[in-house]
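A.B. asks: Provide a 3D model corresponding to the input given below.
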Amino acid sequence: MNTKRYFIALSYNGTSFHGWQIQPNGITVQACLNKALSTYFRQEVATLGCGRTDAGVHATQFYAHADLHEISDQQIAAAVPGINALLPYTIAVNTIFTVAPNAHARFDATARAYQYHLHFHKDPFKIDRSWLYKGQLDVDRMNEAAAVLLDYIDFSCFSKSNTQTFTNNCKISHAKFECIGDGLVFTIKADRFLRNMVRAIVGTLIMVGKGEIDTNDVVKIIESKNRSKAGQSVPACGLYLVAVEYPYVKDDSITV
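C.D. replies: So this is what the prediction gives:
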């Protein structure tokens, strides 16, 4: 039976999920999406995502692909409201569109961008959406250290151990903190990311902001390639996947 490949653009609040990827003992975004798509299109649908966000991590832009059969262009165009009605309020499908039969949501992505949010004063409306940091930080020193990241490609020191990646090399093209309201937003863009990489980087840069280490120490940490030398991972609640780039998908929702 003939099938077509589709990209599904979605966003989600990850607070109540055990990450994106299907787990044997936990509710995940992928499981909810697969169920909604299968129910709506009346066929078994298995999605493959552009990456793997951990438990509690959010995404304002995420892509998955799936192969569907016997679906007209008119049905696809009208499908988004019906699929969203089957999904929990914390997941929203934004668009569905056809792509080439060999298009791949994970391997075709040329860049990804994450943001990490933290705030300094208790705010009930930021619970599970930003990290409450109780203390003062030197943002200029943090950005000076963040700039060092652009000079390296091996980030073993910021990766979880025992991962199944073939390389720990990544090319970071942007890494910077900005003061926004009562807090900070750290934006980082690279061609790929390692597991836990962004949270470990932020944890290390927080140490710089507190005056515990300096830029030269960050250089030594990176060159050590040793995870135990870097800072602790910051909480998942502040992390957002905000952009995924493909050579054949135009999306100007965020530029870094």
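A.B. asks: only C-alpha atoms for contact and neighbour calcs from this point on.
C.D. replies: Will do.
A.B. asks: Can you list the neighbours in contact with the lengthiest strand in the chain?
C.D. replies: Determined from DSSP state E, the single longest strand within the chain is strand 58-69. Residues from elsewhere that reach strand 58-69, judged by Cα atoms under 8 Å, 6 or more residues apart in numbering: 1-15, 43, 45-50, 104-106, 237, 239-244.
A.B. asks: again with stretch 11-19
C.D. replies: With Cα under 8 Å, 6+ apart as the test, stretch 11-19 has contacts from 26-29, 52-62, 90-94, 128-129, 237.
A.B. asks: which of the residues in it are buried?
C.D. replies: By 16 or more other Cα atoms under 10 Å, the buried positions in stretch 11-19 come out as 11-15, 17-19.
A.B. asks: circling back: filter the contacts of strand 58-69 to the buried ones?
C.D. replies: Here, 16+ other Cα under 10 Å leaves 4-15, 45-50, 104-106, 237, 239-244 buried among those.
A.B. asks: Let me see the ranges of the helices in the stretch 1-150 of the chain.
C.D. replies: With DSSP state H, counting those that start in this stretch as the criterion, the stretch 1-150 of the chain has helices at 29-41, 73-77, 79-86, 139-148.
A.B. asks: another one to check against the first:
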Amino acid sequence: MKRIMLVVAYDGTKYCGWQMQPNGITIEEVLNRTLTELLQEQIMVTGASRTDSGVHALGNVAVFDSETRIPGEKLSYALNQRLPKDIVIRESKEVEADFHPRRCVSQKTYCYRILNSKFPIPTERLYSSFIYYPLDEKRMEEAAAYLIGEHDFKSFCSAGSQVIDTTRTIYDISVERTGEVITIRLTGNGFLYNMVRIIAGTLIKTGLGAIPPVKVKEILEKKDRSHAGPKAPAEGLTLEKIEYCNKIY
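C.D. replies: As a prediction, this is how the structure comes out:
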């Protein structure tokens, strides 16, 4: 028995997120089915990040155990011939038997893209959130700075989450505009359910002038979801990379 790691990229538009569920097709389901057919044994993958419906990824990480004789680094080629075009295995390799994508210490980087223009752009509609009111990215950047460090992010976690400990650390957060696209990029040791989308929604309110940047500090201290901004749409969010022990996948 050996453990294989996959680095998975996908367009999440038509999927009901990563995790298996009864009401729609998911990334995990497609991987399980494709691997089971390829290897002729029952395969169940374990993913690092259970991205939501409509959320994309460039570098999610998954592992599975198998008796296959196919070298780990060759599995990506075999899988990509069988997977739909909106799911791609960017790398595959054998890893230590105790490697677990969620339990091992890691850093995750997400980006949230906003199309801030007078009219929508059709080619951007699946990969960014459209806002036609002018956004002040400098105000957003000022507000984002209050989130850096270790904090209790309970205000930025969707109600109903089963997580007991809501303390997380954000190592870096940036807000940059390139033309009509504003990109919010966050790197942290972990993120709560909908945390990045709620942060994005709160920063958008700041950029619109609805709340002052310093208000974000108060929202953190309240530890109450009702004080933060709305959850931004899923299509703007992409899991960019995951780093384990100074290795980026």
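A.B. asks: Quick check: TM-score for this pair?
C.D. replies: Once superposed, the chains reach a TM-score of 0.95 (TM-score structural alignment, normalised by the length of structure 2), with 247 aligned residues with a Cα RMSD of 1.3 Å.
A.B. asks: The longest strand of structure 1 corresponds to what range in structure 2?
C.D. replies: Alignment note (TM-score structural alignment): strand 58-69 of structure 1 is matched to residues 56-67 of structure 2.
A.B. asks: What is the distance between that stretch and the centre of its chain?
C.D. replies: Relative to its chain's centre, stretch 56-67 of structure 2 lies at 14 Å (Cα atoms, centre = their mean, to the nearest Å).
A.B. asks: out of everything not next to it in sequence, what's closest to residue 31 of structure 1?
C.D. replies: residue 22 (5.6 Å; Cα to Cα, 6 or more residues apart in numbering).
A.B. asks: mind checking what the one you found lines up with in structure 2?
C.D. replies: Under the alignment (TM-score structural alignment), residue 22 of structure 1 maps onto residue 20.
A.B. asks: And residue 209 of structure 1, by the same measure?
C.D. replies: That one, residue 209 of structure 1, aligns with residue 207 by TM-score structural alignment.
A.B. asks: Number of residues surrounding its match?
C.D. replies: 23 (other Cα atoms under 10 Å).
A.B. asks: Quick check: it vs residue 52 of structure 2, distance?
C.D. replies: 25 Å (Cα to Cα, to the nearest Å).
A.B. asks: try residue 154 of structure 2
C.D. replies: On the measure of Cα to Cα, residue 154 of structure 2 and residue 52 of structure 2 end up 19 Å apart.
A.B. asks: same question, residue 136 of structure 2
C.D. replies: Taken as Cα to Cα, the span from residue 136 of structure 2 to residue 52 of structure 2 is 28 Å.
A.B. asks: and what of residue 234 of structure 2?
C.D. replies: For residue 234 of structure 2 relative to residue 52 of structure 2 (Cα to Cα), the value is 7 Å.
A.B. asks: More neighbours: which of the two?
C.D. replies: More neighbours surround residue 234 than the other of residue 234 of structure 2 and residue 52, with 22 against 19 (other Cα under 10 Å).
A.B. asks: The more buried one: what's it in contact with?
C.D. replies: 52-55, 197.
A.B. asks: how about residue 139 of structure 2, what's its match in structure 1?
C.D. replies: So, by TM-score structural alignment, residue 139 of structure 2 is matched to residue 141.
A.B. asks: Name the nearest residue to its match, ignoring sequence neighbours.
C.D. replies: residue 209 (6.2 Å).
A.B. asks: Identify the residues contacting residue 124 of structure 2.
C.D. replies: Residue 124 of structure 2 makes contacts with residue 115, as judged by Cα under 8 Å, 6+ apart.
A.B. asks: ok, it to residue 109 of structure 2 distance?
C.D. replies: 21 Å.
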